[in-house]
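[1] structure for this input, please:
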Amino acid sequence: MTAPVTLLMAVHSHQPIGNFGFVFEEAYAKAYEPFLRVLERHPQVRLALHYSGCLLDWLTEHQPAFLDRLCQLVATQQVELLASGYYEPILPIIPEADRQGQIAKMRQTLWKSFGAEGPGLWLTERVWEPELPATLARAGIRYTMVDTNQFAIAKSWLPGAMQVHDNEFWDLLGCYSTESAGASTILFPASKRLRYWMPFQAVERTIDFLRRLQREEPVAITFADDGEKFGLWPKTYHWVYDEGWLDQFFAALERERGWLRTTTFSDYLKTTPPNGTVFLPAGSYEEMLEWSGGHFRNFFTKYPEAYAMQQKMLRVSRTLEELTAKNGRTDLLGRATQELYAAQCNCAYWHG
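    Model (predicted):
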């Protein structure tokens, strides 16, 4: 007797702060709105969504009805909203106090706008460093997603039954606990296979792969990737919406509910403990590691102007911290801190 397979999905949407208005408009028309429209037609499909603070600010001003629709999906528990640093910073390269401030701002926004707690975190560019569990635990974050390749160094220590190999991909099932300074968080390994296949391969190929994951015990696999690939990336709108890939995929998930389930990460954790504890080195997704020479901070060597900007950002952060300690949190210092957070948006610190 085989047990069900759970597909956990997280879809992340972001536009850089200060991006052109027409880019926001195009992304909304081709990706964000049609994705939500298709999801609304399939109420049995549950997943996690993340919208960066930069994008939420634009949506609040230009598309408030979209946020009302999203709020309804949160209310019915079809969607779980993920937190993050508000302005999408690379968390390891900003000070701890700013990490806490950015995450708190996002969680406060999610609660005020959607009644959502934001218990999980979208890790910007999936850039992981070993001290992050303490940061996340302090911020009230229970879980995040990192790419499967980041677990490769511990492959021989991980349960064999939770690994899936073939000539092209290595998948890791379930989730794992990790910790630093006595604080723990849960890591969901995000499948490179699903990142490459969805939405570019036929629906049935993905469904057939998920069917092959069935075991005597329940298992779960995680998909986590950008929302822009569902319509904004070149040539994807026609395939995803005109040809109906997304509608067909969600329909297949509903049709196969006897053995294939979708749920939110929080609900999954209510019934399923981590497979074990693992300690990961600094890393990111494979392509990012290739571009950066194995470590995100190498961009500061590759691009001296990015390094100079980061060092200036750190000086401004220290100055604001000193002024706040001396004078208290005045309105002026509060506004300056928000400008600092905006300047920590990741997009200018690397070629992304």
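[2] C-alpha only now, for contacts and for neighbours.
    OK.
[3] I'd guessed Met288 sits against Phe299; true?
    No: contact status for Met288 versus Phe299: not in contact, 10.3 Å apart, counting by Cα atoms under 8 Å.
[4] any residues in contact with both of those two?
    By Cα atoms under 8 Å, 6 or more residues apart in numbering, Met288 and Phe299 have no common neighbours.
[5] Glu26 sits in which helix or strand?
    Glu26 belongs to helix 21-27 when assigned by DSSP states H and E.
[6] need the residues that contact the next helix or strand after that helix.
    Proceeding N to C from helix 21-27, the next assigned helix or strand is helix 33-40, under DSSP H and E. Applying Cα under 8 Å, 6+ apart, the external contacts of helix 33-40 come out as Val45, Phe66, Leu70, Leu73, Phe230, Tyr241, Leu246, Asp247, Phe250.
[7] so what's the residue count around Tyr176?
    By other Cα atoms under 10 Å, 19 other residues sit near Tyr176.
[8] from Ile221, how far out is it?
    Tyr176 is 12 Å from Ile221, where distance means Cα to Cα, to the nearest Å.
[9] same check on Gln78?
    18 Å.
[10] repeat that for His14.
    According to Cα to Cα, His14 stands 24 Å off from Ile221.
[11] looks to me like Ala220 is in a strand.
    Yes: the assignment for Ala220 is a strand, going by DSSP: H, G, I helix; E, B strand; the rest coil.
[12] could you also give me the structure for this next sequence, so I can compare it with the first?
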Amino acid sequence: MSTIHHALVLNLHQPPGNLEFLLDHNPWEAKEILYAYDRIPRSLWGYEDVGRVHLSLSGTLLETLSSPEFQQRVYGMVDCGSLLWQLQNQSIIEILGTGYYHPVLPLIPVVDREDHLHRWQGVAKHLFWREQFNGFWPPEMGFSMELIPLLQQAGYRYVLVDSEHVEPVSPMRWEELRYRPHIARHGDAEIVVIVRDRDLSDAQESGMEFGWFENELIERTRWCDFEPLVTTCTDGENGGWFRNTTEGSNFWTCFYLELMNQARGGGRIRPTFISDYIERHGVHSEVRVREGAWNTGWHHGRDFTQWTGSQLQKDALARLHAVSATFHRLREGAIAGEDHDPADWHALTEAQWRLLRAETSCNFYWGEEWVHRAHTDLDAVETALQPLLARPQPERSLPT
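    Next up, the predicted model:
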């Protein structure tokens, strides 16, 4: 019987200012979240031979955890500086790249996507002391094929996508499609696609015993004539399964500890890094990925319904695109006109980060509850740009 390789992927994200808000208004929930983060490296200590976890940390979460003021405030609950240091351990943790403000990338203006990727890499390279991140986690697993050139240009080797949106270019069996890496192409660009098993990920999110998981993997991969890669992806700090602080009653001490012990004892399921699997087993086929996201709550992830379902959400997204177009027109004009006025560039810098923050997925996810947050930041963008907008704009000559 062949080895079954398991890639565990956890998404860690907090909206801007959320942990600070919870500390003021619901301190126990803030502690649960911080303990969930701190539990990750602690659970892997002493298991460097078998422990393998992929983590995606949004830029806003990294911004909070690395803030001296925040670190001082929560010291005694969690030592955030030590936590960030422990997450650098490449024997047990592979850090995945993502978008800084956690946007659903296919929903935001094309011209803003690169800024999210570059901004995240800027802070992550500093905090994790490395220049290269092999894998990319699309926030909310929101993916479209047109992202491939951007991800390749940013240096990513593979991207995580949800199983419900993957279809083969050439015929292949169900287990081949789900449990092997594939190539996806857009124009001349290509990237390796790693398929998240939606059913097993749902179980990981809600809670499961190792015995059930082991049996399920054996049955699902029974007809594989290759060593399969089974990938499960969920949030890593939401829900009682990850937040429970009782020993033996959470994901790490009830489930993953037994998985590591079984792997150390010669069990069939072996935790693995995706990069290591690709190096050893390669990539064998091509797929297309339909536009979509992962499933959340009662939503299936198709058509990005979670973020575009109401008219208020649609209106906010439309305004976001309009404000973004204005910002980029003014910035390009400043560059072309060789504007050296510090006040202008201060205004453009202020407008840019507010624009990117307005694109945070959470602003659009909670029905209509947080849409006002996007508008607040877009108001700030327009205020910052007002001095530039008030000036006469150079006329553009018509093409002949």
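[13] report the TM-score for the pair.
    After superposition, the two chains reach a TM-score (TM-score structural alignment, normalised by the length of structure 1) of 0.85; 337 aligned residues with a Cα RMSD of 2.8 Å.
[14] what residues of the helix holding Glu26 of structure 1 count as buried?
    Neighbour counts over helix 21-27 of structure 1 (16 or more other Cα atoms under 10 Å) mark Phe24, Glu25, Ala27 as buried.
[15] looking at the residues you listed, which is nearest Trp122 of structure 1?
    The shortest gap between Trp122 of structure 1 and any of these belongs to Ala27, at 19.5 Å (Cα to Cα).
[16] so that closest one makes contact with Asp226?
    No: counting by Cα under 8 Å, Ala27 of structure 1 does not reach Asp226; the two are 11.9 Å apart.
[17] helices of the stretch 301-400 of structure 2, start to end?
    Using DSSP state H, counting those that start in this stretch, the helices found in the stretch 301-400 of structure 2 span residues 305-308, 311-336, 342-358, 362-365, 371-389.
[18] looking at the ones you listed, which is buried most?
    Of all the helices of the stretch 301-400 of structure 2, helix 362-365 has the most neighbours on average by mean count of other Cα atoms under 10 Å, namely a mean of 24.
[19] so how much does that one differ from structure 1 once superposed?
    Its aligned residues in structure 1 lie a mean 1.8 Å from helix 362-365 of structure 2 after superposition (mean Cα distance after the TM-score superposition for structure 1).
[20] distance between that helix and the chain's centre?
    15 Å (Cα atoms, centre = their mean, to the nearest Å).
[21] which residues of structure 1 does that helix align to?
    Under TM-score structural alignment, helix 362-365 of structure 2 corresponds to residues 347-350 of structure 1.
[22] pretty sure Ser310 of structure 2 contacts Phe364?
    No: between Ser310 of structure 2 and Phe364 there is no contact under Cα under 8 Å: 9.6 Å.
[23] where does Gln88 of structure 2 land in three-state SS?
    Under three-state DSSP, Gln88 of structure 2 comes out as coil.
[24] alignment lookup: Asp202 of structure 2 to structure 1.
    By TM-score structural alignment, Asp202 of structure 2 lines up with Tyr196.
[25] show me where the stretch 151-300 of structure 1 has its helices.
    Assigned by DSSP H, counting those that start in this stretch, the stretch 151-300 of structure 1 shows helices spanning 192-197, 203-212, 236-237, 245-255, 265-271, 286-292, 299-302.
[26] so which of those gets nearest Ala104 of structure 1?
    Among the helices of the stretch 151-300 of structure 1, helix 265-271 sits nearest to Ala104 of structure 1 (Cα to Cα), with 19.0 Å.
[27] how about residues contacting the match of helix 362-365 of structure 2?
    Residues from elsewhere that reach stretch 347-350 of structure 1 (Cα under 8 Å, 6+ apart): Pro16, Phe299, Phe300, Tyr303, Ala306, Tyr307, Met309, Gln310.
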